[in-house]
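S.K.: give the three-dimensional model of this entry:
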Amino acid sequence: MKNIYYGIILSFQLLTILPIRLEVPWSKKYAKAAVYSFPLTGVLLGILLILQYDIFVHYTSVSRLFVSLWLIFFTILYSGGLHIDGWMDISDAIASHRNRDKKLEILKDSRVGAFAVLSLFFLLAFRFLFVYEVLADSAFFHASYLVSIPILIRIGMVLLLIWTPPASQAGMAYAFKQHMTVGDSSFMLFYGAGLLFMLYLYASLPVFWMSVCLIGAMLVFVSLFRDVCKKQFGGITGDMLGAVIEGCETLLWFVLWLLHFFVTA
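M.R.: A predicted model of the protein is given here:
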């Protein structure tokens, strides 16, 4: 029980801006429990998003345009921009077309290049478009999506960590990777399926099947992203764990956007 408690605390300290001051000693058991707890940070984020969505929609007169922008802003605020930083770093590295060692150096560079700015702009611009058009159709949108997407993308991050070797023997990815095995991915899939099953226990059948599509899209994206990381960098770093969250989130809203047209056509 102590392992679970410290693991949850560590995961929230790493992936959120919540002011948790408890010092967690580093150990294999706590590190592994923290990785298993990463999806729980998505559960809390999803609950907060639903609460804010309900308040804005039912108790204020603000437009869906504002609600869409606010939800994206709050998602980034919740992680302190940590994942955005990872997306920008790997964008600069991949766009540099340098050799592998030079790309890893670019990841460590605190400066931001033009490619990072451009990739972030289009990532968030398209995400805003998808979120707004999905939320604007009240007959299609279901609040459970605001929880399932944060959970799914963090499950994807854990799977990427388990499935991919580290690019170097330093950093957060290496620190957690050395305590994980391929067999842990099976546990994570069942664990994630359990969280989502409880979420959709009372949802309608169409919502359930659309969520199955989201799960499939997440698995495909993580698999492709893993191949890119291995080819471009020889493995993963902490930046890539953050980048997969940002990229996968935009992709899942894109999938919902596509389903919106097929379902309501």
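
S.K.: could you use CA atoms for every contact and neighbour count after this?
M.R.: Fine.

S.K.: ok, the residue nearest to Leu40 when sequence neighbours are not counted - contacts?
M.R.: The shortest distance from Leu40 to any residue other than its chain neighbours is 7.2 Å, reached at Ile151 (C-alpha to C-alpha, 6 or more residues apart in numbering). For Ile151, the contacting residues are 39-43, 46, 192, by C-alpha atoms under 8 Å, 6 or more residues apart in numbering.

S.K.: take the residues you listed and lay them out in TSV including distance to Tyr59 and secondary structure.
M.R.: Output for those, formatted as TSV (distance: C-alpha to C-alpha, whole Å; DSSP: H, G, I helix; E, B strand; the rest coil):
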residue	distance to Tyr59	secondary structure
Pro39	30	helix
Leu40	28	helix
Thr41	27	helix
Gly42	25	helix
Val43	24	helix
Gly46	19	helix
Gly192	33	helix
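
S.K.: rewinding a little: residues of the helix or strand where the residue nearest to Leu40 lies that come out buried?
M.R.: Ile151 belongs to helix 145-163 when elements are defined using DSSP states H and E. Buried residues in helix 145-163, counted by 16 or more other C-alpha atoms under 10 Å: 145-163.

S.K.: what of stretch 109-118?
M.R.: Quick answer for stretch 109-118 (16+ other C-alpha under 10 Å): 113, 115-116.

S.K.: next: stretch 253-263.
M.R.: 253-257, 259-260.

S.K.: with those residues in mind, which one is nearest to Ser138?
M.R.: Nearest to Ser138 among those, counting by C-alpha to C-alpha, is His260 at 10.8 Å.

S.K.: in what helix or strand does the closest one lie?
M.R.: Applying DSSP H and E as the criterion places His260 in helix 238-264.

S.K.: cool, and Val212?
M.R.: helix 205-233.

S.K.: now the end-to-end length of stretch 162-172.
M.R.: One end of stretch 162-172 sits 13 Å from the other (C-alpha to C-alpha, to the nearest Å).

S.K.: please give me the structure for this one as well, since I'd like to look at both together:
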Amino acid sequence: MTKWGQAAAAAFQFLSRFPVNANIDYSPTLFRQSVKFYPLVGAAIGLVVWGGAAGFTYLLPPLPAAVLTLILWVGLTGGLHLDGWMDTADGILSYRSREQMLDIMKDSRVGAMGVLASTLLLMLKLSLIYSLLINGLNYLGLLLLPLIWSRWFMVHAMATWPMARGKDGLAGKFNGLDKGQIWATLLIAIVLSGVAASIAPLIYMDNHSLMIALLGFITLPLAAWGAGTWLARRLNATLGGLTGDTYGALNELLEVVALLMLVLLHNHM
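M.R.: So this is what the prediction gives:
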């Protein structure tokens, strides 16, 4: 397998539950090389979720269809990012010292704050998916964008903010990303978003679909960048850097923010 093939396979094995049967010798170098494919993993998950949402909506009323869509969404990630969201909530909302917060986040057990945070997040995500489904499937091609840009921002965060535990822990495996990998990740995210945003106008061939797609292509990345930057700065100020758990928390927040933007665009255009 080529170096790029190994990096892509590593990204899919790490971030998803797609059956990628490849024997890979994981190393910090391979972890760093794999990040450029994170938006591609997001697009692949989004494509399956989109197809699932279309099928569920055809067979069922919108609410159970939305629930099954969310189950599929979480299942394809193995709950990886949701686990980071819960661990981060347990640590940050404990209001302890920095060292104690990091210790709490490392603990595999989930506390009350983690349960509350995950419940509220999933309720909000479910309501947003439901809102999109009851308005029809015309713009569900844009459903790929939240998954693409949330994963792009994780790479941006790795390169922008320091590691709270230095080279220790999962985050330390990504320490030292070079600019080439960062720019490659951004380019892949832009190309994938352009393809996703063009799906609805190509199918429905009307000006309204084109306007929604264009605004989604522009506003969703900006919303993800703005919300992600705000949270990453807060986490950095509190923890003295970011961790693997906080990358997952960032991903979860940005998926919800981007979904919210989609609902706003659909309801006000």
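
S.K.: picking up where we left off before, now do the helix holding Val212 of the first structure: distance to the chain's middle.
M.R.: Mean-position distance between helix 205-233 of the first structure and its chain equals 11 Å (C-alpha atoms, centre = their mean, to the nearest Å).

S.K.: what of stretch 203-214 of the first structure?
M.R.: With C-alpha atoms, centre = their mean, you get 19 Å for stretch 203-214 of the first structure.

S.K.: over to stretch 65-83 of the second structure?
M.R.: So, by C-alpha atoms, centre = their mean, the centroid of stretch 65-83 of the second structure is 11 Å from its chain's centroid.

S.K.: list the buried ones in that stretch?
M.R.: 65-70, 72-74, 76-83.

S.K.: which positions in the first structure sit opposite it in the alignment?
M.R.: Counting by TM-score structural alignment, stretch 65-83 of the second structure falls onto residues 67-85 of the first structure.

S.K.: what residues does stretch 178-185 of the first structure touch?
M.R.: 28, 31-32, 159, 162-163.

S.K.: and Val43 of the first structure, how many neighbours?
M.R.: Using other C-alpha atoms under 10 Å, Val43 of the first structure has 22 other residues around it.

S.K.: and the helix holding Val212 of the first structure, how far from the second structure on average?
M.R.: With mean C-alpha distance after the TM-score superposition for the first structure, helix 205-233 of the first structure departs from the second structure by a mean of 1.3 Å once superposed.

S.K.: and that helix, what other elements does it pack with?
M.R.: In terms of contact count using 3 or more C-alpha pairs under 8 Å, 6 or more residues apart in numbering; DSSP states H and E, helix 205-233 of the first structure is assigned the packing partners helix 100-108, helix 145-163, helix 238-264.

S.K.: the second one aligns to what range in the second structure?
M.R.: Residues 142-160 of the second structure are where helix 145-163 of the first structure aligns, taking TM-score structural alignment as the criterion.

S.K.: just the helices from the stretch 51-200 of the first structure, written as ranges.
M.R.: Taking DSSP state H, counting those that start in this stretch as the criterion, the stretch 51-200 of the first structure carries its helices at 64-78, 82-95, 100-108, 114-136, 145-163, 172-177, 184-199.

S.K.: can I get those in JSON lines with distance to Val222 of the first structure?
M.R.: Below are these laid out as JSON lines (distance: least, C-alpha to C-alpha, whole Å):
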{"stretch": "helix 64-78", "distance to Val222 of the first structure": "20"}
{"stretch": "helix 82-95", "distance to Val222 of the first structure": "14"}
{"stretch": "helix 100-108", "distance to Val222 of the first structure": "20"}
{"stretch": "helix 114-136", "distance to Val222 of the first structure": "17"}
{"stretch": "helix 145-163", "distance to Val222 of the first structure": "6"}
{"stretch": "helix 172-177", "distance to Val222 of the first structure": "16"}
{"stretch": "helix 184-199", "distance to Val222 of the first structure": "13"}
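
S.K.: which one of these lies nearest to Gly7 of the first structure?
M.R.: helix 172-177 (11.9 Å).

S.K.: that closest one maps to which residues in the second structure?
M.R.: Matched against the second structure by TM-score structural alignment, helix 172-177 of the first structure falls on residues 170-175.

S.K.: also stretch 107-119 of the first structure?
M.R.: With TM-score structural alignment as the criterion, stretch 107-119 of the first structure aligns to 105-117.

S.K.: show the end-to-end separation of that stretch, please.
M.R.: End-to-end distance for stretch 105-117 of the second structure: 14 Å, by C-alpha to C-alpha.

S.K.: how far is that stretch from where the chain is centred?
M.R.: A distance of 20 Å separates the centroid of the chain from that of stretch 105-117 of the second structure, by C-alpha atoms, centre = their mean.

S.K.: okay, angle between the helix holding His260 of the first structure and helix 64-78 too, please.
M.R.: Going by axes from the mean of the first three to the mean of the last three C-alpha atoms, to 10 degrees, helix 238-264 of the first structure is angled at 160 degrees with respect to helix 64-78.

S.K.: quick one: helix 238-264 of the first structure to helix 145-163, angle?
M.R.: Using the same axes, to 10 degrees: helix 238-264 of the first structure against helix 145-163 is 140 degrees.

S.K.: got the angle for helix 238-264 of the first structure vs helix 82-95?
M.R.: With the same axes, to 10 degrees defining the directions, helix 238-264 of the first structure sits at 100 degrees from helix 82-95.

S.K.: which other helices and strands does helix 238-264 of the first structure contact?
M.R.: Packing contacts for helix 238-264 of the first structure, counted by 3+ C-alpha pairs under 8 Å, 6+ apart, involve helix 82-95, helix 114-136, helix 145-163, helix 172-177, helix 205-233.
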